[in-house]
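Asks: Predicted model follows, preceded by the sequence.
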Amino acid sequence: MSYSFSELDFMKPELGAEFTGEGTHFAVFSAHAEQVELCLFSEDGREETDRLPLPKREGDVWSGYIAGLRPGTVYGYRAHGPYEPAAGHRFNPNKLLLDPYAKQVLGEIEWNDALYGYRIGDPAEDLSFDERDSAPFMVKGVVQDPDFDWAGDAAIRRPWTETIIYEAHVRGMSMTHPGVPEELRGTFMGMASDPIVEHLVDLGISAVELLPIQYFPDDRYLLEKGLRNYWGYQTLGFFAPQPRFLSGRAITEFKTMVKRFHAAGIEVIMDVVYNHTAEGSELGPTLSFRGLDNASYYRLSPDDPRHTYDTTGTGNTLNVAHPMVLRMVLDSLRYWVGVMHVDGFRFDLASTLGRTRHIEFDREGTFFDAIRQDPILSGVKLIAEPWDVGDGGYQVGGFPYPFREWNDKYRDDVRRFWKGDGGLAPGLATRLTGSAPQFNHSDRGATSSINLISAHDGFTLMDTVSYDGKHNEANGEENRDGHSDNHSANLGAEGPTEDDGIRAARDRRRRAMIATLMTSQGVPMLLGGDELGNGQQGNNNAYCQDNEIGWTDWSGLADPFLNFCKGAIAFRKAHPALRQERFLTGEPAEDGSTEIAWYRADGAPMDDAAWQDENLRTLCLFLARPANGEGADQLLIVCNAGEDCAVTMPEVNGIAGWKRVLDTGAEEGAFTAHDAGSPATVYAASLAVFEPA
């Protein structure tokens, strides 16, 4: 069947391919193109059946309406215009381009030199021009029908004080779980299968933070090494779910996953990559944005627009300072909230999004202002990865409300304290109380810090106590990639061991770190699999390991450590003193009682000399949440990174006696309440919590 554009002046405000019920409206932005063609394909995407110039241009938006064109239609674009790399323009109509607003992507990229706008191997490099058709090797967009039965689904909007985040990979989470049907493993439906959901509910998780699920291709250089892009930080389609995570062809599987999580009381947070795309530097392929309008979509070097300006370490930087690129990002975010019902976002390399036209980071910049005034986006969970690789890119604490931020300072100080490094008492105190030096400003609350001990990038918790150094040889980069400063220790043997003493020491340190995470002010984030003792063979950069290295190992379901993690999360939920909305300053409460105080092991208040003691390994924190019509919640938290220690119970708020309610030094009965006495023994390398008796 051959199609043509309607002569009716049918203009919709939306960009992308929008099915109206009677036909489909197409619209795409390009400020510098001279003509944009819509290309239609057979159902399998192999045969180009129609090539139609978009008939209307208004405000640099090219558009047209085709009556009778239905969902399921496969399409792409070709853009005509100047090929002038020196001026930043790289139009090449021989290259099929993915619609930036495509809601579904068909196929996989088949890497071929025809995908590049210039001739690979030409001495002139990207100044040359390639005339081969890239369509046979390119993915295509698919027109969608947005209808879905959301009956019974509602946004949870859980307060940050009640939030426990679980970072997970859709594919890796379900690939080896014995209870997930084999045909669903590695997919959205596998992620939302009963065994996975039940595990998260039983653990006490309130939100899953999914590594990138927007469409991303495999990098050519990885495929040539027999590897693939596992983590997914190379987005090409900001509106489309990753096809490899579908068990069939329907993107409604993603919606079904979200609906199932919501039914279980779990919010869904997406890790999103709006700082760069999969097209790489000026020497990368022409797949979408580069061919549609390179000079608008990307930041180019102010000295030579032939070259991209890179603050992300990937070869390019998305130009969010451009109003239409900013619109695309905002449209994408609103789509995932409004149409796909997600509950929030974690922004990869978010400092890049705050960079102005002059490249500097600006916390009052256009992107943040646009988010904050948006009635939809300002109400969902927003988390920044507060750094990029450009000048001035490290911005922990620099983001505006309502953003929360990943806190690598928390990770490093907690790891170093429990590793036994000296002089860490002040650092640990700061992290236990919400990292006030970073976040207690500009009316930001005590939930601004996303506290983590491990994440996808770096060692897992088990590897943190099992390896002195990284072991990334499987990545094919001679172990040069990944962080070298992991603040880890193998406790006697590099990697797995059968030595009972070493295994016990590793278990104790893991319990201490999880207990620290769950007793700190802020928002705890647990790396998926840490509760199971999951390791990655010492690989701290498993971005390309779509195999047993990167997948979650479920053999730890019977490990007592899993029950400890459940208990630690339940303990946090039971104690409002551990999850307060405001920073505690040390000033007396309205009733004159103490809300926060620090003590030495001998029961005396901490003084300047104690804080400056490089050898101090035992720190006691008293926390209280004053009574609000009910009894106050009062806790004494003792962190002991040294040997067994006798701790004199302090007298505070008239408390006459204490009982021990959490003890990471106890291999069994860690949450069994019993009288503590005074002094109380706090075991080596352990954390103990006491309540008024």
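Replies: Cool, the structure landed. Numbering: from 1, shown residues only.
Asks: going forward, measure contacts and count neighbours with C-alpha atoms only.
Replies: OK.
Asks: pretty sure Ile269 belongs to a strand, no?
Replies: Yes - secondary structure assignment places Ile269 in a strand (DSSP: H, G, I helix; E, B strand; the rest coil).
Asks: My guess is it contacts Gly344. True?
Replies: Yes - if you go by C-alpha atoms under 8 Å, Ile269 and Gly344 touch, sitting 4.5 Å apart.
Asks: quick one: common contacting residues for these two?
Replies: Here Ile269 and Gly344 have Lys381 as joint contacts, going by C-alpha atoms under 8 Å, 6 or more residues apart in numbering.
Asks: Measure how buried the residue nearest to Ala489 when sequence neighbours are not counted is and give me the count.
Replies: The spatially closest residue to Ala489, leaving aside those adjacent along the chain, is Asp468, at 4.6 Å (C-alpha to C-alpha, 6 or more residues apart in numbering). Other residues within reach of Asp468 by the criterion other C-alpha atoms under 10 Å amount to 21.
Asks: Hmm, Asp468 is touching Gly492, no?
Replies: No - in this structure Asp468 lies outside contact range of Gly492 using C-alpha under 8 Å: 9.5 Å.
Asks: returning to what we had before: distance of the residue nearest to Ala489 from Asn540?
Replies: For Asp468, the distance to Asn540 (C-alpha to C-alpha, to the nearest Å) stands at 12 Å.
Asks: circling back to that earlier point, on the three-state scheme, the residue nearest to Ala489 is what?
Replies: When the structure is split into helix, strand and coil by three-state DSSP, Asp468 lands in coil.
Asks: Contact partners for it?
Replies: With contacts defined as C-alpha under 8 Å, 6+ apart, Asp468 is in contact with Ser488, Ala489, Asn490, Glu494.
Asks: which among the residues you listed end up buried?
Replies: Applying 16 or more other C-alpha atoms under 10 Å to the contacts of Asp468, the neighbour count classes Ser488, Ala489, Asn490, Glu494 as buried.
Asks: isn't the first one right next to Thr464, touching?
Replies: If I follow you right, that is Ser488. Yes - taking contacts as C-alpha under 8 Å, Ser488 lies within contact range of Thr464: 4.7 Å.
Asks: What's the end-to-end length of stretch 394-406?
Replies: Per C-alpha to C-alpha, stretch 394-406 runs 12 Å from first to last residue.
Asks: so what's the closest residue to Phe583 other than its chain neighbours up against?
Replies: Setting aside the residues directly before and after it, Phe583 is nearest to Ala446 in space (C-alpha to C-alpha, 6+ apart), at 5.1 Å. Applying C-alpha under 8 Å, 6+ apart to Ala446 gives the contacts Gly434, Ala436, Phe439, Asn440, Gln521, Gly522, Gln580, Glu581, Arg582, Phe583.
Asks: Presented hereafter is structure B, for comparison with structure A:
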Amino acid sequence: NSIGFLAPHNEYSSAGDTGGQVDEFKSMVKALHAANIEVILDVVYNHTAEGNHLGPTLSLKGIDNRSYYRLVEEDRGSYFDTTGTGNSLNVGHPAALALIMDSLRYWVTEMHVDGFRFDLASTLTRQDSDLDKHSAFLDLVHQDPTLASVKLIAEPWDTHGYQVGGFPARWSEWNGKFRDDVRDFWRGEAGSLGAFAQRITGSPDVYESTRRPPLASVNFVTAHDGFTLADLNSYDDKHNDANGEDNEDGESDNRSWGCGAEGPTEDDGVLALRARQQRNHLATLLLSAGVPMILGGDEIGRSQHGNNNAYCQDNEISWYDWAAADRSLQQFTADLIALRTEHPALRPMWFRHDSDSDAETYVDFYRADGEKLADDDWTDDAALSLLVELASADDDSTFGWLVNSSGGAVEFTLPSEDWRQVISSDPDQAYESSGPSILIREHSFTLLAR
């Protein structure tokens, strides 16, 4: 919850009580840039920490409440809230817009960040109560020369609307459909295959008709809100009792699966399945078209012990436990990142179509029997396995990505016999390149190349 839009949070700094947080932030950005890492700042302009009419007066409420906040027309003492926090910034007012634009320019010119992720960005595009692609906020951002080259990423929803696919061409978006559909597929949800195929190919059903590329989709399975990846595959339900709200806070529709146990267990079979599931999700994220976003700590198996709303837990619940870090998972993630970096076939710039188009860059989908999927196959509730063949004119390698989210092993007939195994979530998988078929274990994937 922001109070000042032009100041880094002092508790993140070792010298935050003397203004040293500004110098430390600049030093951090400089060091990251030296390592060829861009800095994207998560900004919350949609609300402040002042809450509703019962909340404290900390900043804008005391300066000019009616200008800076959206109020209910019929009751100017009440706040019109589209953020779930008690208040919403009145972005249509010149004073509020000027504050936001001054803040954005400050972080670019003084702090040298490379882009912004806008929390609940849909709220910022509202004119009156409706979403508007030509809102004053969007117009000013697009026209500002200081912001002309920075990256813009929207969280395209708020409590009053879901706008995935609705932002202008220059923007990328957190793709909530990717999160939901990938989670559904890997927990074996009936009828999830078609949506899964859309997500791993960059969500053409969302972006292609408006001529936006796969890079418009910021793909994620987990984020700071909700379960960590380890908890997503270890709990069926949230466990937020420590938050003091009788476990009523946080998302209840998590599409999670504890793999046969709720929370900690010593069952070797459950632990092995959870390890595969974490790798299945990470691989889906890093082998899909679009921009992958990994929640910090997922690469080492960080757990919040079932708490999916740990914003209020600055303690062992949310801290990294380095002693418990899963280094094998970390290496697996690094291997996937290296693969994606090396091979253009795994990070296409534009949407691909099947090989029947005679293009060198294509994606084909095969059933386990080696036949290409027909229209009816996509809506088959029992279909939970797939072979995805990925090729690019810019890549010497063609990839065969085999996924099986069903509860039983599936034998795939391969479209050719000159494949080699690259990586798998199944530690026992060892494909011999001379074989015409391959057996894929339940709840696992294997990536082949030729």
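Replies: Happy to help now that I have it. Computed from a prediction, not measured in an experiment: that's the story for all the values here.
Asks: any chance of the contacts of Ala446 of structure 1 in CSV, plus distance to Arg625 of structure 1 and secondary structure?
Replies: Rendered in CSV, the data for the contacts of Ala446 of structure 1 read as follows (distance: C-alpha to C-alpha, whole Å; DSSP: H, G, I helix; E, B strand; the rest coil):
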residue, distance to Arg625 of structure 1, secondary structure
Gly434, 15, coil
Ala436, 18, helix
Phe439, 20, helix
Asn440, 18, coil
Gln521, 12, coil
Gly522, 15, coil
Gln580, 8, coil
Glu581, 11, coil
Arg582, 11, coil
Phe583, 11, coil
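Asks: quick check, nearest of these to Gln536 of structure 1?
Replies: Of all these, the one with the least separation from Gln536 of structure 1 (C-alpha to C-alpha) is Gly522, at 27.6 Å.
Asks: Give the aligned equivalent of that closest one in structure 2.
Replies: Here Gly522 of structure 1 is matched to Gly290 in structure 2, going by TM-score structural alignment.
Asks: and that match, what does it touch?
Replies: Gly290 of structure 2 makes contact with Thr201, Gly202, Pro214, Leu215, Ala216, Ser217, Val218, Asn219, Arg347, Pro348, according to C-alpha under 8 Å, 6+ apart.
Asks: how about a cut-off of 7 Å?
Replies: Taking C-alpha atoms under 7 Å, 6 or more residues apart in numbering as the criterion, Gly290 of structure 2 is in contact with Gly202, Pro214, Leu215, Ala216, Ser217, Val218, Asn219, Arg347.
Asks: Give the PyMOL command for selecting the buried subset of those.
Replies: Of those, the buried ones can be selected in PyMOL as follows, counting by 16+ other C-alpha under 10 Å:
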select buried, resi 202+214+215+216+217+218+219+347
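Asks: related to what we said a few turns ago, so the residue nearest to Phe583 of structure 1 sits in a helix?
Replies: No - secondary structure assignment places Ala446 of structure 1 outside any helix; it is coil (three-state DSSP).
Asks: where does the counterpart of it in structure 2 sit relative to Leu287 of structure 2, distance-wise?
Replies: Using TM-score structural alignment as the criterion, Ala446 of structure 1 maps onto Pro214 of structure 2. Pro214 of structure 2 sits 13 Å away from Leu287 of structure 2, going by C-alpha to C-alpha.
Asks: ok, the contacts of Asp468 of structure 1 in structure 2: which stay?
Replies: Shared contacts between this structure and structure 2 among the contacts of Asp468 of structure 1 (both residues aligned by TM-score structural alignment, their matches' C-alpha atoms under 8 Å) comprise Ser488, Ala489, Asn490, Glu494.
Asks: Could you give the separation of stretch 278-287 of structure 1 from the chain centroid?
Replies: Going by C-alpha atoms, centre = their mean, to the nearest Å, the spacing between the C-alpha centre of stretch 278-287 of structure 1 and its chain's C-alpha centre is 24 Å.
Asks: That one aligns to what range in structure 2?
Replies: On the basis of TM-score structural alignment, stretch 278-287 of structure 1 is assigned to residues 49-58 in structure 2.
Asks: Tell me the buried residues in the helix or strand containing Arg503 of structure 1?
Replies: In the assignment (DSSP states H and E), Arg503 of structure 1 maps to helix 500-518. The neighbour-count criterion (16+ other C-alpha under 10 Å) identifies 502-503, 505-518 as the buried residues of helix 500-518 of structure 1.
Asks: Next, the buried residues of stretch 639-646 of structure 1.
Replies: Using 16+ other C-alpha under 10 Å as the burial criterion, the residues of stretch 639-646 of structure 1 that qualify are Cys639, Asn640, Ala641, Gly642, Cys645.
Asks: and what of stretch 233-247 of structure 2?
Replies: Neighbour counts using 16+ other C-alpha under 10 Å place Asn233, Ser234, Tyr235, Asp236, Asp237, Lys238, His239, Asn240, Asn243 of stretch 233-247 of structure 2 among the buried residues.
Asks: Can I get the residues you listed in JSON lines including distance to Leu414 of structure 2?
Replies: Converted to JSON lines, the buried residues of stretch 233-247 of structure 2 look like this (distance: C-alpha to C-alpha, whole Å):
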{"residue": "Asn233", "distance to Leu414 of structure 2": "30"}
{"residue": "Ser234", "distance to Leu414 of structure 2": "33"}
{"residue": "Tyr235", "distance to Leu414 of structure 2": "35"}
{"residue": "Asp236", "distance to Leu414 of structure 2": "35"}
{"residue": "Asp237", "distance to Leu414 of structure 2": "39"}
{"residue": "Lys238", "distance to Leu414 of structure 2": "41"}
{"residue": "His239", "distance to Leu414 of structure 2": "43"}
{"residue": "Asn240", "distance to Leu414 of structure 2": "46"}
{"residue": "Asn243", "distance to Leu414 of structure 2": "51"}
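Asks: Just give me the match in structure 1 for Arg302 of structure 2.
Replies: That one, Arg302 of structure 2, aligns with Asn534 by TM-score structural alignment.
Asks: residue closest to the middle of structure 1?
Replies: If you average the C-alpha coordinates of structure 1 and look for the closest C-alpha using C-alpha atoms, centre = their mean, you land on Asp271, 3.7 Å from that point.
Asks: Could you look up the SS state of the nearest residue to that one once chain neighbours are set aside?
Replies: Leaving aside its chain neighbours, Asp271 of structure 1 sits nearest to Arg346 (4.6 Å; criterion: C-alpha to C-alpha, 6+ apart). The three-state label for Arg346 of structure 1, taken from three-state DSSP, comes out as strand.
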